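**Student:** dropping a prediction and its sequence here:
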Amino acid sequence: MIKKENVTFPVRELNDLEMKGQLFFPADFDSTKKHPAIVVNHPTSSDFNQTSGKIYATKLAQHGWLALAYDSPYQGQSAGEPHNSEIPFARTVGVIAAIDFLDTLDYVDHDKIGAMGICGGGGFTLNAAKIDKRIKAVAGVAPANVGMVYRETFGPNNDALIDTLNDMAQQRTAEAQGAAIKHIPVLPASQEDRIKAGITDVDIEQAIDYYLTPRGNDQYAPNQFVYTSLAFDFGYDPLALADKLATQPLELIVGDIPGSFASYRFAYEYYDRAATQDKELTVFSNTTHYDLYDQPEATDKAVTKLDEFFTAKL
């Protein structure tokens, strides 16, 4: 039986902003020994009560790993205002702060720390690993480049993207002068709204089924973003400098059914770009992005692959 412990730790790059998370302990945990550990980063618009903690950290602990799942700055139960902002720098230093926290624990083997993330959390974790070499092995499950996703969503062409940035600039000015913070929904509120909007993409359809139904809904993931925060994502690309800085052992896991979140495309791009020669791209057949969030067959296979990878590299 695994044990969970609530934890709190600061992000020094964000003026010691307080992050909340949970440590997942394997059944045979012994606090007098040194244990390798894995940081688990949640998807965009998510929190650790969902797939990162409920599925991946739990299953990794069942495989014998000490795992840390947490809520990123400005999201979930972690601090940060305006809340529900999606800021790539904050998401990246959140991974690094989680490793800072592990470095304070006597029972962690500080030379054997790995990191992984799901969806956007996968991209942010890969981004962190480029600059934090305490991460000795890194993995992404259905990893997404949210910069590319939001650029393509809001700017089907460059003029549209610049128009959106101009609108965000005007909104930010209004908020600086006292207007209310503008939030926008991450997803249509229902499948009916999706259909009315003419959206047929499999990732959006399954995201609604995951996030907005009892299957995955959580009070700390309210299906909204601070509108102006997405401007930071427009300028974000985890592929940048991967050919120079992505040097750790790398595992990328995706399904072969592509959608607008483009994890299939990004995984191939990152695999090709990464500087390391110690890398693997694992593609599960007949598997979607959201199958890798919580569907038993897909997640069991993913965790088995992660266990093999981290065992070999840590």
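**Tutor:** Thanks, I have the structure now. Owing to the predicted nature of the structure, the values given are computational and were not obtained by experimental measurement.

**Student:** for the rest of this, base every contact and every neighbour count on C-alpha atoms.
**Tutor:** Fine.

**Student:** could you pull out the helices for the stretch 201-314 of the chain?
**Tutor:** Assigned by DSSP state H, counting those that start in this stretch, the helices in the stretch 201-314 of the chain fall at 202-211, 230-234, 242-245, 263-273, 291-294, 296-313.

**Student:** go through those and name the closest to Pro36.
**Tutor:** Judged by Cα to Cα, the one of the helices of the stretch 201-314 of the chain that comes nearest to Pro36 is helix 296-313, at 9.3 Å.

**Student:** pull out the buried residues from the closest one.
**Tutor:** By neighbour count with 16 or more other Cα atoms under 10 Å, helix 296-313 contains the buried residues 298-300, 302-303, 305-307, 309-310, 313.

**Student:** re earlier: so for Ala115, which of the helices of the stretch 201-314 of the chain sits nearest?
**Tutor:** Nearest of the helices of the stretch 201-314 of the chain (Cα to Cα): helix 296-313, 9.3 Å.

**Student:** give the contact list for the closest residue in space to His183 that isn't next to it in sequence.
**Tutor:** Closest residue to His183 apart from its sequence neighbours, by Cα to Cα, 6 or more residues apart in numbering: Val226 at 4.5 Å. By Cα atoms under 8 Å, 6 or more residues apart in numbering, the contact set of Val226 is 82-86, 181-184.

**Student:** comparison target below:
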Amino acid sequence: METVSIRNPGMYWDIAANIHFPPDFSAQRRYPAVVSNHPIGSCKEQTSGNVYGAALARAGFVVIVPDASFQGGSGGEPRWIEDPEQRVKDYRDVIDYTQSLPYIDPDRIGILGICGGGGYSIKATIIDKRIKALVSITGVNFGRLMREGFSNFDPVEALEGMATQRTAENGGAEERINVFLPTSVEDGKAAGIADIDVLEATDYYRNRCPAEGSGTRMLVSHAAPAIAWDAFAFSETLLTQPMMVVFGDKPGGFGAYRDGMEIYGRAASKKKELVVVEGWSHYDLYDNPTPTGIALNRIIPFLKQHLGETAVSHLTAAAE
């Protein structure tokens, strides 16, 4: 694995990314690539990298796993901004970088995203036809979630609060950062939280896979754009690439089951597959070997079908 810094054009900061290489990697060959994108509040060292990135690399792909701008190892100030449009721009900048690598076939790049990263990957695929295949794993339309559960189903009031907070910070007040999760599962239950997604997210981020770059938080004064954003807009006409949608059949408050069914139905893709992993939840698909194994047994053949296998590079073939 190699950690790289990718220039974010016009933004004055770099995107940090890990590159996972296949076994017996050779820079003299041309590989299909997958950009693997982490959930909201996560980082490249967690499920997008250590589970899906690592598995896809073992299967023969070069996998680039970025941190979002303002988060993890990537630059950008202030910290902990969650801006959907910036996240989609990050992905496109990472694709620019990926296409520049001599060992990557620039016409065989796919994208994979988990949770909010799945929704962002869907939007990136809608607008960027360099992406030849899409995999959404327990994907969530973050705009829809912000308008609903994350704003207590009152998005206008939430926008008013964000405006007030931004005005206060411009006047010198301290930043207000919302932490998405309780400090422990026990504290969450004691506070009356019963939702499977919140409790299992807490277990994942606090116990199963803590990581320094994982924030699980959001700067309130810069959150307004997410409320007016929609990951699925124009999918009926513009989302045409091969697509696989993966989620568990245990629904939770973040809405991956609902969003997965919606985008599968709406997408214009002629080649699309729905994978419902029966008996498992949103966060089981982050790191539990059984459901992630079920998912990968479908994802890997899908990506190989649509991105192809490793090939001898043109330069190597000419030399031979």
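**Tutor:** That came through, no problem. Model, not experiment: these values are computed from the prediction.

**Student:** circling back to that earlier point, so which of the helices of the stretch 201-314 of structure 1 is nearest Ala144 of structure 1?
**Tutor:** helix 263-273 (4.7 Å).

**Student:** now the closest one: which residue numbers in structure 2?
**Tutor:** Counting by TM-score structural alignment, helix 263-273 of structure 1 falls onto residues 256-266 of structure 2.

**Student:** which one of the buried residues of helix 296-313 of structure 1 is nearest Asn145 of structure 1?
**Tutor:** When the buried residues of helix 296-313 of structure 1 are compared against Asn145 of structure 1 (criterion: Cα to Cα), the nearest one is Ala302, at 19.5 Å.

**Student:** alignment lookup: that closest one to structure 2.
**Tutor:** Checking TM-score structural alignment: Ala302 of structure 1 goes with Ala295.

**Student:** residue in structure 1 paired with Tyr283 of structure 2?
**Tutor:** Using TM-score structural alignment, Tyr283 of structure 2 sits opposite Tyr290 in structure 1.

**Student:** and that match, how far from Ala262 of structure 1?
**Tutor:** According to Cα to Cα, to the nearest Å, Tyr290 of structure 1 and Ala262 of structure 1 sit 12 Å apart.

**Student:** would you state the strands of the stretch 1-150 of structure 1 in chain order?
**Tutor:** 3-11, 17-25, 35-41, 66-70, 108-118, 135-141 (DSSP state E, counting those that start in this stretch).

**Student:** run the chain-centre distance for the first one.
**Tutor:** Which is strand 3-11 of structure 1. In this view, strand 3-11 of structure 1 has its centroid 18 Å away from the chain centroid, taken as Cα atoms, centre = their mean, to the nearest Å.

**Student:** got the angle between it and strand 17-25?
**Tutor:** Angle, strand 3-11 of structure 1 to strand 17-25, by axes from the mean of the first three to the mean of the last three Cα atoms, to 10 degrees: 150 degrees.

**Student:** quick one, strand 3-11 of structure 1 and strand 66-70 angle?
**Tutor:** Orientation check (the same axes, to 10 degrees): strand 3-11 of structure 1 against strand 66-70 gives 60 degrees.

**Student:** again with the second one
**Tutor:** For strand 17-25 of structure 1 against strand 66-70, the angle between stretch directions is 150 degrees (the same axes, to 10 degrees).

**Student:** now strand 17-25 of structure 1, how far from the chain's geometric center?
**Tutor:** 15 Å.

**Student:** got a list of contacts for that strand?
**Tutor:** 2-11, 48, 53, 57-58, 61, 64-73, 77-80.

**Student:** what stretch of structure 2 does that strand fall on?
**Tutor:** The alignment of strand 17-25 of structure 1 onto structure 2 (TM-score structural alignment) spans residues 13-21.

**Student:** just the last one next, same as before
**Tutor:** When structure 2 is aligned by TM-score structural alignment, the counterpart of strand 135-141 of structure 1 is residues 131-137.

**Student:** ok, residues contacting that stretch?
**Tutor:** For stretch 131-137 of structure 2, the surrounding residues in contact (Cα under 8 Å, 6+ apart) are 107-115, 118-119, 121-122, 125, 241-247, 285, 299, 303, 306-307.

**Student:** in PyMOL, how would I select the buried members of these?
**Tutor:** Under the burial definition 16+ other Cα under 10 Å, those of the contacts of stretch 131-137 of structure 2 that qualify are selected in PyMOL by:
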select buried, resi 108+109+110+111+112+113+114+115+118+119+121+122+125+241+242+243+244+245+246+247+285+299+303+306+307
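
**Student:** nearest the middle, which residue of structure 2 would you pick?
**Tutor:** Structure 2 has Gly117 as the residue nearest its centroid, 2.0 Å off, counting by Cα atoms, centre = their mean.

**Student:** residues in contact with the aligned residue in structure 1 for that one?
**Tutor:** Aligning on TM-score structural alignment places Gly117 of structure 2 opposite Gly121 in structure 1. By Cα under 8 Å, 6+ apart, the contact set of Gly121 of structure 1 is 41-44, 91, 143-144.

**Student:** now Ala128 of structure 1
**Tutor:** Ala128 of structure 1 sits next to 92-93, 95-96 when contact means Cα under 8 Å, 6+ apart.

**Student:** let's see which of the residues you listed end up in helices.
**Tutor:** In helices, defined here by DSSP state H, the members of the contacts of Ala128 of structure 1 are 92-93, 95-96.

**Student:** so which of the residues you listed wins on neighbours?
**Tutor:** Val95 (31 neighbours; other Cα atoms under 10 Å).

**Student:** excluding chain neighbours, give the residue nearest to the counterpart of it in structure 2 in space.
**Tutor:** With TM-score structural alignment as the matching criterion, the partner of Val95 of structure 1 in structure 2 is Tyr91. In space, and not counting its chain neighbours, Tyr91 of structure 2 is closest to Ala124: 7.1 Å by Cα to Cα, 6+ apart.
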